[in-house]
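A.B. asks: I would like to see how this sequence folds:
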Amino acid sequence: MTFIHPLKIGSVTIKNNLILAPMAGITDSPFRVLCLRGGAGLVCAEMVSAHALHYGNAKSGKMLQVNPKEHPVSMQVFGSDEQTIAEAVKNAESCGADIVDLNAGCPVKKINKAGAGCVLMKDEAKLARLLSAAVKSVAIPVTLKTRIALNHKEFLGARLAKLAEDCGAAAVTLHARAAADVHSGEPDVDALAKACAAVKIPVIGNGGVLNASRVKEFMEAGCQGVMIGRGAVGNPFIFQDICDELAGKTPTSKDPKKRLEIYLNLIEENIAFYGERIGINRSRKTAGYWIKDFPNAAQVRGVFVRLDALSDIRKLFAQTLAGL
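C.D. replies: Sure thing, here's the model as predicted:
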């Protein structure tokens, strides 16, 4: 069985079937660019409120911006009424998104109180109306991201996948945990397999993907693609690592030198997108993921978090790399 291969999602064909998941506060444009360099076949933006877009919220509007370097990209929207969802997906299309995704799986209470996210799993008729409105509003492919269940009493994965197919969605991403589990526990591969067997559109498996073994497990269950979220946060090159593992090679990003080079790349992308002050500030938040596991890592990290200029950061990293 060939685990890594191109994947067709409606009219869009991506180079491979490893996909970056949408993650609030993480999958901004600089991070997406780096994940594409790190081997992702498709990157997904953090979810945007259809309601906020409807009322012209500037921050939400900026989240739809597409960097020419980040294609193919999927923009994810969330909302609770057909009109604003239709407007949001049109906005995403006009901003350059290749695919647009509807979120019906987020378990965050603030999102759920607004009638969006995983609460849509309780009202399949409403979910169908929202998804159909999105599909009818744009020429680009529309996908659905949801979960296999709200809790462990009733598994909905197969039924929701069929709903997505019937509404014209080009693919469905299923997080293989119940909404009640959030991000804990083992993914339910059997539930994924049932969903895959129920539809002809691609089912993309998501949840707990940290290595090649999980990718193989999801693909053997019938998934045509695999979405990676938290596993990419500290390593945007996890996609290439998995390809290397499946090919019997040693992943290169585990090397401290390679990791620091990737991190500098991310800092530079953040600065290009946000400006030097904000870009460096955002980069500091993930320093613990990157500057570790080599001699004097703690000291390097301590110096790094006090630097405010890219030139000084480049000098520190050059000195550190020379000593490794």
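A.B. asks: CA only for contacts and neighbour counts going forward, please
C.D. replies: Will do.
A.B. asks: Ala309 touches Gly279, doesn't it?
C.D. replies: No. Assessed by CA atoms under 8 Å, Ala309 is found out of contact with Gly279, at 10.2 Å.
A.B. asks: looking at these two, which is more packed in?
C.D. replies: Gly279 (21 against 11; other CA atoms under 10 Å).
A.B. asks: pull the contacting residues for that one.
C.D. replies: Shown in contact with Gly279 (CA atoms under 8 Å, 6 or more residues apart in numbering): Ile267, Glu268, Glu269, Asn270, Ile271, Ala272, Phe273.
A.B. asks: just give me the neighbour total for the first one.
C.D. replies: Just to be clear, that refers to Ile267. Neighbour tally, Ile267, other CA under 10 Å: 23.
A.B. asks: do the same with the third one
C.D. replies: Glu269: 21 surrounding residues under other CA under 10 Å.
A.B. asks: name the nearest residue to Ala21, ignoring sequence neighbours.
C.D. replies: Gly229 (4.7 Å; CA to CA, 6 or more residues apart in numbering).
A.B. asks: tell me if I am right that Gly185 is in a strand.
C.D. replies: No. Looking at Gly185 with DSSP: H, G, I helix; E, B strand; the rest coil, it is coil, so not inside a strand.
A.B. asks: residues contacting it?
C.D. replies: Gly185 neighbours (CA under 8 Å, 6+ apart): Arg177.
A.B. asks: got it, and Ile280?
C.D. replies: With CA under 8 Å, 6+ apart, Ile280 has these contacts: Ile267, Asn270, Ile271, Asp308, Ala309, Leu310.
A.B. asks: over to Thr252?
C.D. replies: Asp241, Lys258.
A.B. asks: the helices in the stretch 201-324 of the chain, which residues?
C.D. replies: Along the stretch 201-324 of the chain, counting by DSSP state H, counting those that start in this stretch, helices occupy 212-220, 230-233, 238-246, 256-274, 276-284, 287-290, 297-304, 310-323.
A.B. asks: deepest-packed of the ones you listed, please.
C.D. replies: Of all the helices of the stretch 201-324 of the chain, helix 238-246 has the most neighbours on average by mean count of other CA atoms under 10 Å, namely a mean of 21.
A.B. asks: what's it in contact with?
C.D. replies: By CA under 8 Å, 6+ apart, the residues outside helix 238-246 that reach it are 4, 18, 35, 38-40, 210-212, 231-232, 250-253.
A.B. asks: and for comparison, fold this next one:
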Amino acid sequence: MNEMPNNPVWLAPMADITSWPVRRMFFRVGVGLAHTEMVASRALMERHSSVFYSLQRYHDEGPLVLQLFSGDVASLLEAAQEAYRISSFEALSINMACPSKKVMASGGGASLINRPNVAAEMIRQAKKLGFPIWVKTRIPSRNLKDVASWCDLLISAGAKNVALHGRTVSQGYKGSSDRNIVGEAARAFPGKITGTGDVFTSDDVLDYLEKGCIGVLVARGALKDPFVIPDALAKLGLRNGRKATFEFQREIFRSFLSDLCQVKDNLAMHLLRRFLSCIFKGMPGASQLRSSMARAHGITQAFELFNSFANNFSDFCAKEEAMNEHRKH
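C.D. replies: Predicted coordinates for the structure are as follows:
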């Protein structure tokens, strides 16, 4: 991928979430690019079965970035080559952001912020494989000089894009993400910085872009409301922008459930539950639907419950519209 997508709203990598059914749903709501789940390089080298599912790419997905984490250069290179044999990707993203104790204990994730020489060498060597190299990372401190120095090291080593989260390692996911310092980095390195952290509304997306970021990663906020994305696109004047009408939501969730029926039931129900809270949010009777779907014995039953509600609600809306038209006359 030599050029960045014109659509700057992108789906972030999320462990145990951004497999192909989820990515496909987000491409339907309008993201310009998506990431795979964060994959452990050693798990890929050891050929764990779950890893192959994580890397599976559906034929009609849009631009897809592979995300790997590793504590050493050799494992990263071997895993990247194996991943590209399994599937195709537009870029390789090296995770230098994850604050998980397990990931950091392996020498990967956010621990690389304290191992800058290893981080730079990973990028330099990975670049030789011929893939565009991206990095997802955090601010090393709330000192702008430290942030600029860290970003400069990554970009000078060959990173084409740096997705910068405005929390420090010690913060984990607590407190707030410092959007201003991410914006300062974006202005210091034009066209190189993607904003990430605390994106919950379409205005959050616009704020990152106005501060100079070339793209914005949506993550936890999109689990609560995927329709933040088409709303942001509408405000940006892009063609995929639209309102989250009942019909649009029905189309999106019906396709998502149909895709979930193609994967193992336990995985399908896990993914469904991550999105249950946003299904037909605010619509009459939807809370009862969500409760029933959560208790379903499997994805097939959950899909049947969804279709029954959607069809009945559609009939109700049609009758209401007809009655309103009749009252006008």
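A.B. asks: TM between them?
C.D. replies: Here the TM-score for the pair of chains, by TM-score structural alignment, normalised by the length of the first structure, is 0.86; 311 aligned residues with a CA RMSD of 2.5 Å.
A.B. asks: thinking again about what came up before, redo the helices of the stretch 201-324 of the first structure as a markdown table? Include distance to Ser74 of the first structure.
C.D. replies: What follows is these, written out as a markdown table (distance: least, CA to CA, whole Å):
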| stretch | distance to Ser74 of the first structure |
| --- | --- |
| helix 212-220 | 21 |
| helix 230-233 | 17 |
| helix 238-246 | 17 |
| helix 256-274 | 19 |
| helix 276-284 | 23 |
| helix 287-290 | 26 |
| helix 297-304 | 33 |
| helix 310-323 | 30 |
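A.B. asks: preserved in the second structure, out of the contacts of Gly279 of the first structure?
C.D. replies: Mapping these onto the second structure (both residues aligned by TM-score structural alignment, their matches' CA atoms under 8 Å) leaves Asn270, Ile271 still in contact.
A.B. asks: quick one on the thing from earlier: Gly25 of the first structure: which of the contacts of Ile280 of the first structure is nearest?
C.D. replies: Using CA to CA, Asn270 is the member of the contacts of Ile280 of the first structure that sits closest to Gly25 of the first structure, with 13.0 Å.
A.B. asks: the closest one is in contact with Pro30, isn't it?
C.D. replies: Yes. Asn270 of the first structure is within contact range of Pro30, at 5.4 Å (criterion: CA under 8 Å).
A.B. asks: pull up the overlap in contacts between these two.
C.D. replies: Residues touching both Asn270 of the first structure and Pro30 (CA under 8 Å, 6+ apart): none.
A.B. asks: burial measure for the counterpart of Ser93 of the second structure in the first structure, as a count.
C.D. replies: Using TM-score structural alignment, the partner of Ser93 of the second structure in the first structure is Asp101. By other CA under 10 Å, 29 other residues sit near Asp101 of the first structure.
A.B. asks: before we move on, what about Lys102 of the second structure?
C.D. replies: The burial count for Lys102 of the second structure: 11, using other CA under 10 Å.
A.B. asks: now do the same for it: its match in the first structure.
C.D. replies: Checking TM-score structural alignment: Lys102 of the second structure goes with Lys110.
A.B. asks: what's the helix or strand for that match?
C.D. replies: Following DSSP states H and E, one finds Lys110 of the first structure within helix 109-113.
A.B. asks: who wins on neighbours among the contacts of helix 238-246 of the first structure?
C.D. replies: Of the contacts of helix 238-246 of the first structure, with other CA under 10 Å as the count, Leu18 tops at 30 neighbours.
A.B. asks: residues in contact with it?
C.D. replies: Ile4, Gly39, Ala40, Gly41, Leu42, Gly225, Val226, Met227, Ile228, Phe239.
A.B. asks: how about 10 Å then?
C.D. replies: 3-7, 39-43, 204-205, 215, 224-228, 238-240, 242-243 (CA atoms under 10 Å, 6 or more residues apart in numbering).
A.B. asks: which one in the second structure is aligned with it?
C.D. replies: Leu18 of the first structure maps onto Val9 in the second structure, by TM-score structural alignment.
A.B. asks: tell me how far that match lies from Ser314 of the second structure.
C.D. replies: The span separating Val9 of the second structure from Ser314 of the second structure equals 30 Å under the rule CA to CA, to the nearest Å.
A.B. asks: which one among the contacts of helix 238-246 of the first structure gets closest to Met219 of the first structure?
C.D. replies: Within the set of the contacts of helix 238-246 of the first structure, Ile4 lies nearest Met219 of the first structure; the separation is 9.3 Å, counting by CA to CA.
A.B. asks: need the counterpart of that closest one in the second structure.
C.D. replies: Checking with TM-score structural alignment, Ile4 of the first structure has no match.
A.B. asks: try Gly225 of the first structure
C.D. replies: In the second structure, Gly225 of the first structure lands on Gly215 (TM-score structural alignment).
A.B. asks: give me every residue that touches its match.
C.D. replies: Taking CA under 10 Å, 6+ apart, one finds 4-10, 32-33, 161-163, 191-196, 205-206, 208-209 in contact with Gly215 of the second structure.
A.B. asks: narrow those residues to those in strands?
C.D. replies: Val9, Trp10, Leu33, Asn161, Val162, Ala163, Ile193, Thr194, Gly195, Thr196 (DSSP state E).
A.B. asks: what about the counterpart of Val29 of the second structure in the first structure, distance to Ala21 of the first structure?
C.D. replies: Using TM-score structural alignment, the partner of Val29 of the second structure in the first structure is Gly38. Separation of Gly38 of the first structure from Ala21 of the first structure (CA to CA) stands at 14 Å.
A.B. asks: no more questions from me, cheers.
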